[in-house]
Every structure is written in structure tokens, then in C-alpha cells.
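> No sequence on hand, only this structure:
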């Protein structure tokens, strides 16, 4: 694992272009949209999820992917309209829910990384997502 202040660069496939930087919020779990997030505050409300009660608003959300109904994209679209969307999304499992979700959320999104984001990124790390170049830069803040 990287030391505090160390920078690691991963390459992947950008899905929605753009560049964003922010604090990482990391979970190895998939996130349910309908009934799993509260778009007004941009937080996870799924009762058994490890991020329950935490806000993804303005953060780089690093997660496995989307689960549940096709309402997933609608919930994240609403978070964008309410100003509480993530700054960017980094995920590992592609499906139709997340493909549509990242498009309607209008945030830089990247997948298919050449390293394991769950081993290299911790909640609180500074992450820069350059989806135009397919590049993810991680600056470790923890020890």
C-alpha cells in the first residue's frame, strides 16, 4: 500500500468525459439506487450497506457498481439536479444500470482500471479522475 503523500497513477477506460478531483469515498460493495440512496443529500441510506449514512456529494465515489432496479440512474440523476451528486465515479463492474447512471449524472466516470482500486484507494485519499485520458491519480493521505 502507498505511503502518505505518495502518488499512484492507474489507467482505465473513461465513460463520461471530464476531469474532477476530490476526496475518495470507497466501498467494495455495489450501491442500490432506488431505496439505497437519498438524492437530496447525496447519501447512502441502504440499511445494510457499509456506507449507510455517509454522503457521496462532491466526492469521488469508488465502488463496485450498481445493483437493484433500473431506478438506479434516476436516483443519481436526481442527485445531480439537487446539487448532491458525486464529483466523479470510479467503478469495477459494468452493467446497464451504471452505464445509464453515469451518463445522466454528467460526472467524469472511469472503469476497467489496470490495478485494483480497492487495494490502492482509501476513503479520504485525494483522487483526480481524468476520464478524457482514462487516467486516475491517487494521492494517499493516510499512513
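Good, I have the coordinates. This structure is a prediction, so every number in the text was calculated from the model and none was measured.
> make it CA atoms for all contacts and neighbour counts henceforth
Fine.
> Can you tell me which residue is spatially central in this protein?
For the chain, the residue nearest the mean C-alpha position is residue 61 (2.3 Å; Cα atoms, centre = their mean).
> Next, count neighbours for residue 18.
17 (other Cα atoms under 10 Å).
> That one and residue 69, how far apart?
Remark: distance between residue 18 and residue 69 (Cα to Cα, to the nearest Å) = 27 Å.
> Could you do residue 24 as well?
Taken as Cα to Cα, the span from residue 24 to residue 69 is 25 Å.
> Second structure follows, compare the two:
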């Protein structure tokens, strides 16, 4: 299936999808050294986002979260791509700085279509999500 979306940060990323219905804060919510979600109250707690296509409603928290995403890219612990239902400036800035493909506003309800570990490709050059 192919879903249209808005491009935030260009590039292509592919991998197993990791789905959350809750927004994610990268500052204090994700360990940039390991790529694991460390926010104990988040549904993804203990899971690694490294190399995954991360599907979240959006981000939350401090603007420093952008730098956490950038650090994750330098540490090779970043997601392969990010899909937000509705992007906000913190994650968008981090993805752009880190060179992580990112899209938002998918034309279909991805939370109803995608399940953890499904193989997903984000083509943030063409504004397409394929699975």
C-alpha cells in the first residue's frame, strides 16, 4: 500500500515500524546512547527506536529534544525514519539537523493500518509511505 504524506525532512528510510499512540519527548524520554525509550510512563518504555521507522502522533517536551535527536544520529542510535501524524517544531528540527527522513499528515489512518514490526518505507523525497 502507498500513502501520501507531507515531507518534513528529505531522504528515504526503511525498517520495521514501531508504533505509539502517545507523543514522545526525546529529552529525558529517549537515551541517545542506546536509542531506548527511558520514559517509564511511555508505552514504548524499554523499546529501542534505533533503525526503526518511528510512528508517533507527535513530540512533546523541551526544544533540547532536537539536539537529542541529532546526538542519536551521531551515535548511530537514531530511527531510520520518523512518521508523525502532526509534526511539531522540536522533532522536525531534530530530524532536519540529523538528516533523518521525516514526514507527517499521512492521508490514511496509519494507527489503524500499521502494527509493530511491519516493514515500512518512508520516501520523504516523494512524500510517500509504503508498506
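Arrived safely. Here the structure is a predicted model, which means the values were calculated and not measured.
> returning to that earlier point: residue 24 and residue 69 of structure 1: who's more crowded?
Neighbours per residue (other Cα under 10 Å) separate residue 24 of structure 1 from residue 69, with residue 24 holding more: 26 against 12.
> separation between that one and residue 71 of structure 1?
24 Å.
> go on, residue 94 of structure 1?
In terms of Cα to Cα, residue 94 of structure 1 sits 16 Å off from residue 71 of structure 1.
> So which of those two has more stuff around it?
More crowded of residue 94 of structure 1 and residue 71, by other Cα under 10 Å: residue 71, with 16 against 13.
> quick one, what contacts the residue mapped onto the more buried one from structure 2?
In structure 2, residue 71 of structure 1 lines up with residue 64, judged by TM-score structural alignment. Residue 64 of structure 2 makes contact with 27, 90, according to Cα atoms under 8 Å, 6 or more residues apart in numbering.
> can you rerun that using 7 Å?
Going by Cα atoms under 7 Å, 6 or more residues apart in numbering, residue 64 of structure 2 touches residue 27.
> ok, now residue 129 of structure 1?
If you count contacts by Cα under 7 Å, 6+ apart, then residue 129 of structure 1 has 19, 20, 21, 88, 108, 135, 136, 137 around it.
> Map the last one across to structure 2 for me.
Matched to structure 2 by TM-score structural alignment, residue 137 of structure 1 sits across from residue 130.
> got it, and the third one?
In structure 2, residue 21 of structure 1 lines up with residue 14, judged by TM-score structural alignment.
> Shouldn't that match be within a strand?
Yes. Assessed by DSSP: H, G, I helix; E, B strand; the rest coil, residue 14 of structure 2 belongs to a strand.
> Give me the nearest residue to it, chain neighbours excluded.
Nearest residue to residue 14 of structure 2, sequence neighbours excluded (Cα to Cα, 6 or more residues apart in numbering): residue 121, at 4.3 Å.
> That neighbour belongs to a strand?
Yes. Counting by three-state DSSP, one finds residue 121 of structure 2 located in a strand.
> so what corresponds to it in structure 1?
In structure 1, residue 121 of structure 2 lands on residue 128 (TM-score structural alignment).
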